[in-house]
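In: Here is a sequence with its predicted model. Questions after.
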Amino acid sequence: MLTEVVQLVLNGLMAGTILAVPAIGFTAIYAVLRFPNFSVASQVTIGAFAGYVANVTFGLPAPVAVAFAFLVAGFSGLVCDEFVLRPMRPAGPLAAAIAAVALTIVLENVVRFWFGNDLRGYDLPVLRDWRFAGLRVSPQQLENGVIAIIAMACLFGFLAFSRMGKAMRAVADNPMLASIKGIDSVAVGRLVSFVGMGLAGLGGMLLGLDTSIDPLTGFRAILTVFAAAVVGGLGSIPGAVVGALTIGVAEELSLLVLDPAYRSAVGFVAILLVLTLRPRGILGERAF
């Protein structure tokens, strides 16, 4: 029993590490642009299929294909925000959020038109699980986790040390003061849309590497991504990481008492508990 629990916790930490990538993208966009951009779901799908094309059609190895997934999803997210969501933002966060949901439906159907509804898998070598102390670790899971950690480390380094990263943090903290200091909030908004959606696309491919992909990949993931952002503290990038790890472990441990078909309910329960007991999330205030 103990070995089973440890195995589930290990699986949850690996799943949470991957989940943290799109969750960071979602919460970064919320922190800077001040609305929940649910079109992250469509960019998760677009990134997953962009990586599929790079890996299967062009023969690129998975670690290289994830960079392609990031770029395609980032560019797609930037274009969609510029021409669809940005004109809606003056009407308020609710109108922008509704527009984001509608955009997600449109983009997922575009993907369905080009690729169909069939499940697709990446071109990966078949490797045996590594075993130690009664535990199993998939080499692909470990590789995905390393890629996710590298992506998060690059983002934290960008925010901490680059001029544009500091500008993003300033706009997230106080947009009016940032504007007075001469920071171009429009340019920062474009940058966060590119980076945030790029992370969503990268996360989408990482999710697909562990299973398979179809046009509803992002739709199935968005609740868990949103739950991770809310649990950690919506608008907090460190909170998104903490929330993702929490949700990942909670979903895996739920398999001890629930049928796998109900594991998605963990996200709903986590959101309800956090909004009831700690509305600002585990780490509280917005923090880049």
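Out: That came through fine.
In: From now on I want contacts and neighbour counts done on CA atoms only, so please keep to that.
Out: OK.
In: you'd agree residue 234 is up against residue 279?
Out: No: at 9.6 Å, residue 234 and residue 279 do not qualify as touching, with contact defined as Cα atoms under 8 Å.
In: If you count surrounding residues, which of these two has more?
Out: When neighbours are counted by other Cα atoms under 10 Å, residue 234 comes out ahead of the other of residue 234 and residue 279, with 31 against 16.
In: tell me the SS of that one?
Out: When classified by DSSP: H, G, I helix; E, B strand; the rest coil, residue 234 comes out as coil.
In: ok, now which ones touch it?
Out: With contact taken as Cα atoms under 8 Å, 6 or more residues apart in numbering, residue 234 is in contact with 27, 30, 31, 240, 280, 281, 286.
In: and here's the other structure:
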Amino acid sequence: MEALLQALVNGLLSGSLIAVPAVGFTAIFAILRYPSFAIAGYVSVGAFAGWWVNTRFGFGAPLALLAAFVAGGLTGLVCEQGLLRRLMPSGALTVAIASIAVNLVLENVLRFFFGNDLRGFDLPIRPDLILGGIFIGVQQLWNLLLAVVVVGAVFGFLMFTRFGRAMRAVADNPDLARLKGIDPSRIAAIAVMLGAGLAGAGGVLLGLDTSIDPMTGYRVLLSVFAAAVLGGLGSIPGAVVGALALGLAEELSLLVVPATYRTAVGFVAILLILTFRPRGLLGERAA
């Protein structure tokens, strides 16, 4: 029973880390209608931006998150709006393939400036909490709290601000939104900055949990994509649900299969969901 409870706790904590970049991924997809795998590069850029202000200026995790959000958002704006958008007339598949190339470029830029060594955030090390035989890292709890705050802020932005309502209108029907005076191009730029910024913030959360290097984003890309597909591409609540479900599934799988097969759980989950619910857990139904 303790092993099961420990797996559930670990799954919740790991899923919360994936939820932030997964929301960023699906926010970009909801507006631009193509899967941007450059999100992995934005994760790594944000991770290094947060690490730099933390180790250089001694900023804590909240300010490191803010720096990562800004760095990831600006990088995404340049890459998505300045480069990938020009390829959109060629189709979503072409843009998706090009986004992989953008990710590789960003990885190598980081490798050129920072090298390949693992980097850790400069934060105090605290002993794990033990509650009823369940081990919980103090930093993991802080990461969970930060992830909840970030995701909550995104939901608040989408529900209660003018730009958030405009984003939802464009995602639902860009032509109707244009007739109501909403500029889809401007909203697309905001969505890209939001999505890429969330990916950058997710990079810091991942770095706080372990360490970072130029391939930090690449290593979680499949999990982020799986979470978005599980929840339903284009559904921000679905991305959160999908990330938590994926985290729980991966941790629970360790109770019955070796750790080397953990990544395969995400692929199995994608196959099952696409077979029985092609639109994902919370995705829109086909018309």
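Out: Cool, the structure landed. Given the structure is predicted, the values throughout are model-derived calculations rather than measurements.
In: Now the TM-score, please.
Out: The TM-score (TM-score structural alignment, normalised by the length of structure 2) is 0.98; 285 aligned residues with a Cα RMSD of 0.9 Å.
In: What's the separation between the residue lying closest to residue 214 of structure 1 once chain neighbours are set aside and residue 226 of structure 1?
Out: With Cα to Cα, 6 or more residues apart in numbering as the criterion, residue 214 of structure 1 has its nearest non-adjacent residue at 5.1 Å, and that residue is residue 119. With distances taken as Cα to Cα, to the nearest Å, residue 119 of structure 1 is found 24 Å from residue 226 of structure 1.
In: okay, these two: which has more neighbours?
Out: The residue with more neighbours, out of residue 119 of structure 1 and residue 226 and counting by other Cα under 10 Å, is residue 226; that gives 26 against 13.
In: what sits against the residue nearest to the more buried one when sequence neighbours are not counted?
Out: If you skip the residues right next to it in sequence, residue 226 of structure 1 has residue 23 as its closest partner in space, 6.9 Å away by Cα to Cα, 6+ apart. Listed by Cα under 8 Å, 6+ apart, the contact set of residue 23 of structure 1 reads 200, 225, 226, 228, 229, 240, 241, 244.
In: Which of those fall within helices?
Out: Per DSSP state H, helices hold the following members of those: 200, 225, 226, 228, 229, 240, 241, 244.
In: and the last one, how far is that from residue 137 of structure 1?
Out: Same thing as residue 244 of structure 1. As for residue 244 of structure 1, its distance to residue 137 of structure 1 is 20 Å (criterion: Cα to Cα).
In: Can you pick out the residue with more neighbours from these two?
Out: The residue with more neighbours, out of residue 244 of structure 1 and residue 137, is residue 244; 33 against 16, by other Cα under 10 Å.
In: Identify the residues contacting residue 195 of structure 2.
Out: Contact analysis of residue 195 of structure 2 by Cα under 8 Å, 6+ apart lists 21, 23, 24, 25, 26, 27, 28, 73.
In: what's the most distant pair in those residues?
Out: 26 and 73 (14.6 Å; Cα to Cα).
In: circling back to that earlier point, how much space between the residue nearest to residue 214 of structure 1 and residue 135 of structure 1?
Out: Residue 119 of structure 1 sits 29 Å away from residue 135 of structure 1 when distances are taken as Cα to Cα.
In: Next: residue 281 of structure 1.
Out: With distances taken as Cα to Cα, residue 281 of structure 1 is found 32 Å from residue 135 of structure 1.
In: If anything else comes up later, I'll come back, but that's it for now.
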